[in-house]
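>>> need a 3D model of the sequence below.
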Amino acid sequence: MSFTDQAWEIFEKSISDYHIKDDVDTPVDNPYKAESLERLLYAKNWIDTVQWHLEDIIRDENIDPTEALKIKRRIDSSNQQRTDLVEFIDSWFLNKYKDIAPNNDAKINSETPAWAVDRLSILALKVYHMSLEAHRESASMEHRQKCTEKLNVLLEQKKDLSEAINQLIFDIENGKVKMKVYKQMKMYNDETLNPVLYQNVKNG
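Now for the predicted structure:
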């Protein structure tokens, strides 16, 4: 089984497990062993799945503004957790391939393995929800047909992205691509870098 086939199975399990209760406050019950890549992938997709539904909730036109602000703060926190976990997955890959000496002509890919996996995780959610719409009996035939067409495009994207990720990992393993990771250094959550936050600290 390829790496992306394994990752997709884990993403599908995470999405399925979430939808047993379909509640953003459901605690994660990660079934994979500690420190394994499988556990990291499951945790990554669980964050994405919860955030997907938080994004749905906050778009309710009748939502109470106070509740909307709480959810917005929660989404901000979720984004930070997502970034931290992606970087942790990249650290896992860095450690796995630490003894591989890149070829003299090795290239640098514009995207690390974990950030490519991040896209695959989101794609699994798109496929799941578009499939629901494509088969929703209460929807019109026209709606289902349009969603089926979109689903087919998403499945083609899955095939292409999976192939690209597997090729990237193969090239890293064989010294054709050297893996280099830059921490994201997000500024909006840092009270020393975000002007609004550090002004609040100063004034407080």
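
>>> every contact and neighbour count from this point should use C-alpha atoms.
Fine.

>>> wait, residue 154 sits on residue 127?
Yes. With contacts defined as C-alpha atoms under 8 Å, residue 154 counts as touching residue 127 at a distance of 6.3 Å.

>>> ok, and the closest non-adjacent residue to the residue positioned nearest the centre of the chain?
Closest residue to the average C-alpha location of the chain: residue 118 at 3.7 Å, with C-alpha atoms, centre = their mean. Closest residue to residue 118 apart from its sequence neighbours, by C-alpha to C-alpha, 6 or more residues apart in numbering: residue 86 at 7.0 Å.

>>> helix or strand right after the host helix or strand of the one you found?
Here residue 86 is covered by helix 65-96, with elements defined by DSSP states H and E. Later in the chain than helix 65-96, the nearest helix or strand by DSSP H and E is helix 113-134.

>>> following up with a second sequence; could you model it the same way so I can compare the two?
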Amino acid sequence: MISPIANTIFQRVINDYHVHDEINHPIKNPYEASTLEHLLYLKCWIDTAQWHMEDVVRNPNIDPNDGLYWKRRIDKQNQVRTDTVEYIDSYYLNKYMHVQPLSDARINTESPAWAIDRLSILALKIYHMEQETLREDVDSQHIDTCQQKLNILLEQRNDLSKSIDELLEDIESGKKYMKVYKQMKMYNDPSLNPVLYSSQK
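Below is the predicted model of the structure:
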């Protein structure tokens, strides 16, 4: 089962990041570059840095030039995030390439890696919601509300973890099959974004 491994790695990433709590702090991935664990650590680090970028850019008093800088950083980070998800899917495509799907095999609504992407984001939501329950500068209603939300997030993680493990078991047994579509993002492509290719004329 991959979910216990992924959840453990995601928690490690979040803890590692918050030692310095600095967006530009260099990643120190402890796993071998050729492993799935390496990709999972990288994926969650990307998400964690982007989480904090999103916080910064939402400052209502941010200087417009700084806001534009962070918006462009977030766009680049989104592309790196998408690329990393596709690397994880490539790992599973390679792993299950010799599995012969059953005659009644079905395709899933999303690939394993995009489900794992949601699991990484959930880890961040859980961490930050838990931090809200520990605040001492808010009233009890805030704490109670955040605790209720935290409980739901924890339940959601359990359900998603189970679903990911079941999906991979079904792919391995031929009950489901993988079909991966590249994201084909257009906004960063100078040949596809009208604003970008118009500016080159």
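
>>> re the thing from before, can you get me a residue count around the residue nearest to residue 118 of structure 1?
22 (other C-alpha atoms under 10 Å).

>>> kindly report the same for residue 169 of structure 1.
Neighbour tally, residue 169 of structure 1, other C-alpha under 10 Å: 19.

>>> nearest residue to it other than its sequence neighbours?
Residue 169 of structure 1 sits nearest to residue 113 (C-alpha to C-alpha, 6+ apart), 7.1 Å away.

>>> identify each buried residue in the helix or strand hosting residue 169 of structure 2, please.
Taking DSSP H and E as the definition, residue 169 of structure 2 sits inside helix 140-173. Buried residues in helix 140-173 of structure 2, counted by 16 or more other C-alpha atoms under 10 Å: 143, 146-147, 149-150, 153, 157, 160-161, 164-165, 167-168, 170-173.

>>> next: stretch 175-193 of structure 2.
Neighbour-count burial for stretch 175-193 of structure 2 [16+ other C-alpha under 10 Å]: 175, 176, 177, 178.

>>> relative to residue 118 of structure 1, how far out is the closest residue to residue 121 of structure 1 other than its chain neighbours?
In this structure, residue 121 of structure 1 finds its nearest non-sequential neighbour in residue 45, 5.8 Å apart by C-alpha to C-alpha, 6+ apart. In this structure, residue 45 of structure 1 and residue 118 of structure 1 are 8 Å apart, going by C-alpha to C-alpha, to the nearest Å.

>>> residue 164 of structure 1 now?
Taking C-alpha to C-alpha, one finds residue 164 of structure 1 at 13 Å from residue 118 of structure 1.

>>> again with residue 74 of structure 1
19 Å.
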